[in-house]
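**Student:** Requesting a structural model of the entry that follows:
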Amino acid sequence: MVRDLLKSAAYVTLDDDAARRSLEEDPCNQLKALSDQAKDSALPVVIDEVQRLPELTFALKRIVDQDNRRGHFVLTGSADIFTSGKAYDSLAGRVTTLTLRPFSTAEIYRAAPCRILDAVAADPKNPLPLLPKPRSYDRPEIIDLVVRGGFPEMRQLPDRDRMGRSSNYVDSIIERDVVATASHFPTPKR
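**Tutor:** All right, here's what the predicted structure looks like:
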């Protein structure tokens, strides 16, 4: 999605073995070269699937501390490297995190935003007439929304495929997160 929506000076995916190996061998100089390439364009360097090389955080910290342009790097991935315990640095004060959630019902139906705060600001005593009329749903629509969920790639799958994918997703989250969380706690003595 970032590659499609965000113009960038450089796009590197760590799913590419050669790119990952290059960054593993010399992270600071490789990132610095990408950063220097991006400097003239004022566009960010996008590093996708960054969780595959969490050690990059230390090199990123060094580069950002030397050149603290906003939006210098955009890091994307399917897992949060900062909760894995493997990142060398938290990049505290140097990073903003954006978590993409599954589609909301309004997004699924391509409804305009509610803008409740704008309505209250425009007429604090009576904002309701300024808000869009809520959509009504019948029982089958509600059941379909709940069963299909909000993950874009899963919404279009046939029921059996979607159920299998959902089950695998839940299993992988539980297995990964439980192991990661458990590793932060001491083993109880018997």
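**Student:** C-alpha only now, for contacts and for neighbours.
**Tutor:** OK.
**Student:** What segments of the chain are strands?
**Tutor:** Per DSSP state E, the chain carries strands over the ranges 10-13, 45-48, 73-75.
**Student:** okay if I get the ones you listed as CSV plus mean neighbour count and distance to residue 96?
**Tutor:** Compiled in CSV, those are given as follows (neighbours: other Cα atoms under 10 Å; distance: least, Cα to Cα, whole Å):
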stretch, mean neighbour count, distance to residue 96
strand 10-13, 17, 19
strand 45-48, 22, 14
strand 73-75, 20, 10
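**Student:** looking at these, which is closest to residue 183?
**Tutor:** strand 73-75 (25.1 Å; Cα to Cα).
**Student:** Who are the packing partners of that closest one?
**Tutor:** Using 3 or more Cα pairs under 8 Å, 6 or more residues apart in numbering; DSSP states H and E as the contact test, the elements touching strand 73-75 are strand 45-48.
**Student:** can you give me how far the strand it packs on is from the chain middle?
**Tutor:** 12 Å (Cα atoms, centre = their mean, to the nearest Å).
**Student:** what comes up buried for the longest helix anywhere in the chain?
**Tutor:** Taking DSSP state H as the criterion, the chain has its longest helix at helix 159-182. Neighbour counts using 16 or more other Cα atoms under 10 Å place 162, 166 of helix 159-182 among the buried residues.
**Student:** ok, residues contacting that helix?
**Tutor:** Outside helix 159-182, the residues within contact range by Cα atoms under 8 Å, 6 or more residues apart in numbering are 84, 85, 148, 154, 155.
**Student:** out of the residues you listed, who's nearest residue 14?
**Tutor:** residue 84 (16.9 Å).
**Student:** contacting residues around residue 22?
**Tutor:** residue 30.
**Student:** any idea how far it is from residue 30?
**Tutor:** 7 Å (Cα to Cα, to the nearest Å).
**Student:** Now for residue 32, how many residues are close by?
**Tutor:** For residue 32, the neighbour count with other Cα atoms under 10 Å is 16.
**Student:** can you pull out the helices in the protein?
**Tutor:** 2-5, 17-25, 27-39, 56-66, 105-108, 116-122, 139-148, 152-155, 159-182.
**Student:** Please give the structure of this sequence too, so both can be compared:
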Amino acid sequence: MSSSDYISRKSRAYFNEVAKYYPILSVSGPRQAGKTSFIREMKPDFDYITFEDPDIRQLFYEDPRSFLEKYDHNAVFDEAQNIPELFSYLQGMVDKDRRPCRFILTGSQNYLMQHNISQSLAGRIGLITLLPLQLGELKDTSYWTDDVYELMHRGFYPGCIVNEIPTSIFYKNYISTILERDISDLIHVSSKRNFRLFIKLCANYAGNMINLTNISNLLNVSATTVSNWLSILESSYIIYFLQPYFQNFEKRIVKTPKLYFYDTGLLCHLLGIKSGDALFHSKHSGHVFENFVITEKYKKAFHNGDEISLYFLRDSNGVEVDVVEEMGDDNIMFQEIKSTSTFNSSLAKNLNKFQSKSLNISKKVIYNGENLKVNDVVYEGWKELV
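**Tutor:** Sure thing, here's the model as predicted:
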């Protein structure tokens, strides 16, 4: 990717703010989210050391102290999880000298990165999450399209977009890389075929509550194994969970979380959807659109360094509100997400099914249509997510 193809990231301001206060920064996120390009944009004068290179790893282990004397500040350590001892050495170094932004850590195996950070660097490290591109980063580029189905099908990984790699090729290789390099140490070799099937099963649960028992029966593995595999996908920023909101409502509320994917392009690939047009006609289009909207909310918040509290609401009769967003001071917003482009007041029908005596509730429908307000419900087109 040439510098002219680079899409600038909204995380710049938050990165600069965090860099004022911590001696070490960690930039985490899914593989190929653009972490390395982002760091090089932010700190072009830093030395860049990748521990993916076996020769570099050998140099470190031959004489760790001399190695770190050479790179005692203004250094980026990529694939840092490959050197677990690095974290303890850095702890000692920054305890003696807490100059801000001495080191930047990143890596593709987030499960191991998080473990090492929590063990050695708590309180010494500023955490930055970089997810795939958000709408606001694409809007003023040549890669933008007003066709939301094309956007969702292509997905939001920078390398796929700027290099114009066919999605069938990009996501096939993406999944293989995850299996062979990122999680191979976390699952048994004989489980890899099952794990590939497991990821596809997860795609079919996107936007739904996941049933551990059903998946364990289909794959002939234990529910504990399924739970562990979900944790691996979650720590790798492949999936996330939306928790149920069950406070202050006079109904029996479901307490099982719903599963979503961080990238709709990967989701479409796993579902076998070959194009934006195929997505438009797919039975999965509603859930993919819901996934897209909720993930955009998280991207915008994470990249700005903001807190966001999103939930869903579902009662024992199956009546559901797609998103409950806490707005602060006992204010919440009910949000329904619909892929249709046609206004109909019935889109908001579930927003009136839940009442609370202690909360102030506002109401919104996010859909593929025009902005308007009808009674107490705001109808908002998806482009407002920019």
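**Student:** Give me the TM-score for this pair.
**Tutor:** Scored against TM-score structural alignment, normalised by the length of the first structure, the superposed chains reach a TM-score of 0.63; 149 aligned residues with a Cα RMSD of 3.4 Å.
**Student:** Residue 11 of the first structure: which of the helices of the first structure is closest?
**Tutor:** helix 2-5 (7.3 Å).
**Student:** The closest one: how far from the chain's middle?
**Tutor:** For helix 2-5 of the first structure, the distance to the chain centre is 13 Å (Cα atoms, centre = their mean).
**Student:** Then stretch 99-111 of the first structure?
**Tutor:** Relative to the chain's own centre, stretch 99-111 of the first structure is displaced by 15 Å; criterion: Cα atoms, centre = their mean.
**Student:** what do you get for stretch 162-173 of the second structure?
**Tutor:** The answer for stretch 162-173 of the second structure is 19 Å, by Cα atoms, centre = their mean.
**Student:** just stretch 141-151 of the first structure next, same as before
**Tutor:** The answer for stretch 141-151 of the first structure is 22 Å, by Cα atoms, centre = their mean.
**Student:** Repeat that for stretch 163-171 of the first structure.
**Tutor:** Distance, stretch centre to chain centre, for stretch 163-171 of the first structure: 19 Å (Cα atoms, centre = their mean).
**Student:** Have a look at how far, on average, it is from the second structure.
**Tutor:** Following the fit onto the second structure, the mean deviation recorded for stretch 163-171 of the first structure is 4.2 Å by mean Cα distance after the TM-score superposition for the first structure.
**Student:** equivalent range in the first structure for stretch 196-204 of the second structure?
**Tutor:** Stretch 196-204 of the second structure corresponds to no residues in the first structure, going by TM-score structural alignment.
**Student:** before we move on, what about stretch 48-58 of the second structure?
**Tutor:** Going by TM-score structural alignment: stretch 48-58 of the second structure matches residues 11-21.
**Student:** Quick check: end-to-end length of the matching stretch?
**Tutor:** Stretch 11-21 of the first structure end-to-end distance (Cα to Cα) = 16 Å.
**Student:** tell me which of the contacts of helix 159-182 of the first structure is nearest to residue 51 of the first structure?
**Tutor:** Scanning these for proximity to residue 51 of the first structure, where the rule is Cα to Cα, the winner is residue 84, at 8.6 Å.
**Student:** can you tell me how far residue 17 of the second structure sits from residue 161 of the second structure?
**Tutor:** 29 Å.
**Student:** swap that for residue 147 of the second structure, please
**Tutor:** In terms of Cα to Cα, residue 147 of the second structure sits 15 Å off from residue 161 of the second structure.
**Student:** Same drill for these two, tell me which one is more crowded.
**Tutor:** Set residue 147 of the second structure next to residue 161 and count neighbours by other Cα under 10 Å: residue 161 wins out with 20 against 11.
**Student:** Skip the chain neighbours and tell me the closest residue to residue 265 of the second structure.
**Tutor:** residue 155 (3.6 Å; Cα to Cα, 6 or more residues apart in numbering).
**Student:** Show me the residue at the heart of the first structure, geometrically.
**Tutor:** The centre of the first structure sits closest to residue 99, judged by Cα atoms, centre = their mean, with a distance of 4.3 Å.
**Student:** That one maps to what in the second structure?
**Tutor:** Checking with TM-score structural alignment, residue 99 of the first structure has residue 129 as its match.
**Student:** can you check residue 71 of the first structure too?
**Tutor:** By TM-score structural alignment, residue 71 of the first structure lines up with residue 101.
**Student:** Its match and residue 17 touch, don't they?
**Tutor:** No: Residue 101 of the second structure lies out of contact with residue 17 (Cα atoms under 8 Å); the separation is 10.6 Å.
**Student:** Neighbour count: those two, which is higher?
**Tutor:** residue 101 (20 against 12).
**Student:** chain center to the longest helix seen in the second structure, what's the gap?
**Tutor:** Longest helix in the second structure, counting residues (DSSP H): helix 285-304. Using Cα atoms, centre = their mean, the mean C-alpha position of helix 285-304 of the second structure is found 9 Å from that of the whole chain.
**Student:** Could you quantify the relative orientation of that helix and strand 125-129 as an angle?
**Tutor:** 150 degrees (axes from the mean of the first three to the mean of the last three Cα atoms, to 10 degrees).
**Student:** Specify, as a residue range, where helix 285-304 of the second structure falls in the first structure.
**Tutor:** Going by TM-score structural alignment: helix 285-304 of the second structure matches no residues.
**Student:** If you count contacts, what does that helix end up packed against?
**Tutor:** helix 12-18, strand 125-129, helix 148-154, strand 258-261, helix 264-270, strand 331-337.
**Student:** Toward the C-terminus from it, list the very next helix or strand.
**Tutor:** The first helix or strand that comes after helix 285-304 of the second structure along the chain, using DSSP states H and E, is strand 310-314.
**Student:** angle of that following strand against strand 331-337?
**Tutor:** Going by the same axes, to 10 degrees, strand 310-314 of the second structure makes 70 degrees with strand 331-337.
**Student:** So what's the gap between strand 310-314 of the second structure and the chain middle?
**Tutor:** The chain centre lies 18 Å from the centre of strand 310-314 of the second structure; the measure is Cα atoms, centre = their mean.
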